[in-house]
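Asks: Fold the following for me, if possible:
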Amino acid sequence: MKQWLFRFGAFFIAIALLAGCGTDEAGNTDTKNNQPSENQEAQEEQADETVLITISKDDGAEYLHEKEIPIEEGAILMEVMEENFYIETEQNGEFITSIERLSAKDGEKKGWIYTVNGEMPNVGAAEYKLKPGDKVVFDFQAWE
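Replies: Here you go, the predicted model:
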């Protein structure tokens, strides 16, 4: 009888220890004060250090590509585009004429217009300095 009680007690102690060493609902093993783990903080900080670039056409009627790109504050938009998309430029690299091989045909009055956070900047992509969290849209549309 004593052996049975001893085994029964040891079983419950083992269960209690395992439950105490478990993870919280978010999967964190650090449950002190419900603080996120260092790894989660690093991932959230990295997510904040990105821009979202969307490539579309005809005023957003068709989405061609969307990419979240890590940047450092002050990164130049044209350089980020050159590093992450196939682009062609004119006028000493100041004006984007083609993104991902989409460009205006001869005589067609279409071009690439870009906005940042829903507003059209007063400078070209070669001069625009990005900030983490910016949402950039390049749209291929009629300019007439």
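Asks: contacts and neighbour counts: CA atoms only from here.
Replies: Will do.
Asks: Buried residues of stretch 116-133, list them for me.
Replies: Neighbour-count burial for stretch 116-133 flags Val116, Ala125, Ala126, Tyr128, Leu130, Lys131, Pro132, Gly133 (criterion: 16 or more other C-alpha atoms under 10 Å).
Asks: That stretch: end-to-end distance?
Replies: Stretch 116-133 has its terminal residues 10 Å apart, counting by C-alpha to C-alpha, to the nearest Å.
Asks: next up, for comparison:
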Amino acid sequence: MNKTKKYTLVFIVVCFVLIGGAGIYHACFAPSQTSQPVVKTPVEQEVIEQEEKTEQESKQETEKSQQTPISKDKESITQKQESQTTQQTETTSPSKTETSEEETTPSHSTETEEETEIEEVSSVNVTITGVDSVMAQDYIEFEEGMSAYDALKILADNYDMSVKVSGVGQAVYVKGINGLNEFDYGGRSGWKYKVNGSYPSVGAGSYVLKDGDQVEWIYSTNG
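Replies: Sure thing, here's the model as predicted:
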């Protein structure tokens, strides 16, 4: 084999090595075409933006169409509630007026009846006067046939005062009231009674009172 053939063979081997190395480099290290960004023309970009805008508008219209019935339903419900409230107010007003009138009339009649009852109540004024001061005084309800002694006993019971007597019925004689007895202030001391400012000539058990009488029991120290 001559030198020319050797060189030719070496050259061919080197070429194959270079070609193989270049292929391996491009396969491993060269950026792939798929990873490169796609460059769009202005027309394509405008078309894409227009499509996206149309999709957004359609979505908004769909949302509005879904919300509108709800708001309309709310408005109708509110209007119904207002109309019902107005009807109830119109219906209630006359009844309140009638009720107030009905309540007012009986109250006036009740007050009139109470005043009549108060005016019709009969009473007598009874006073118990001790040595130095009034021991008890009040109006008591009058009853037909009430005696001066009966009036004294009712007033004494109301004031939790004791009454000491002798005799019974029309012959009753008052000896002491609330611990203040006859002869406590001498031999002529004791209890007397007046009716309308005068001393009756009969005993307290036999003196029949009248409506409005003024009865006064007085402890006298000199008879």
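Asks: what does Tyr199 of structure 2 align to in structure 1?
Replies: Tyr199 of structure 2 maps onto Met120 of structure 1 when the alignment is built from TM-score structural alignment.
Asks: residues contacting that match?
Replies: Tyr114 (C-alpha atoms under 8 Å, 6 or more residues apart in numbering).
Asks: Please apply the same query to the one 10 residues further on.
Replies: Leu130 of structure 1 sits next to Val51, Glu73, Gly74, Ala75, Ile76, Leu77 when contact means C-alpha under 8 Å, 6+ apart.
Asks: try 10 Å
Replies: 50-51, 71-78, 80, 116, 136 (C-alpha atoms under 10 Å, 6 or more residues apart in numbering).
Asks: Residue in structure 2 paired with it?
Replies: Alignment note: Leu130 of structure 1 maps to Leu209 in structure 2; criterion TM-score structural alignment.
Asks: Next, the buried residues of stretch 106-116 of structure 1.
Replies: Lys110, Gly111, Trp112, Ile113, Tyr114, Thr115, Val116.
Asks: got those residues as TSV, with distance to Thr29 of structure 1 and secondary structure columns?
Replies: As requested, the buried residues of stretch 106-116 of structure 1 are arranged in TSV below (distance: C-alpha to C-alpha, whole Å; DSSP: H, G, I helix; E, B strand; the rest coil):
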residue	distance to Thr29 of structure 1	secondary structure
Lys110	55	strand
Gly111	52	strand
Trp112	49	strand
Ile113	48	strand
Tyr114	44	strand
Thr115	42	strand
Val116	39	strand
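Asks: picking that back up, can you tell me which of the contacts of Leu130 of structure 1 are in strands?
Replies: In strands, judged by DSSP state E, the following of those are found: Thr50, Val51, Val116, Val136.
Asks: so what's Glu144 of structure 2 up against?
Replies: Glu144 of structure 2 neighbours (C-alpha under 10 Å, 6+ apart): Ser122, Val208, Leu209, Lys210, Asp211.
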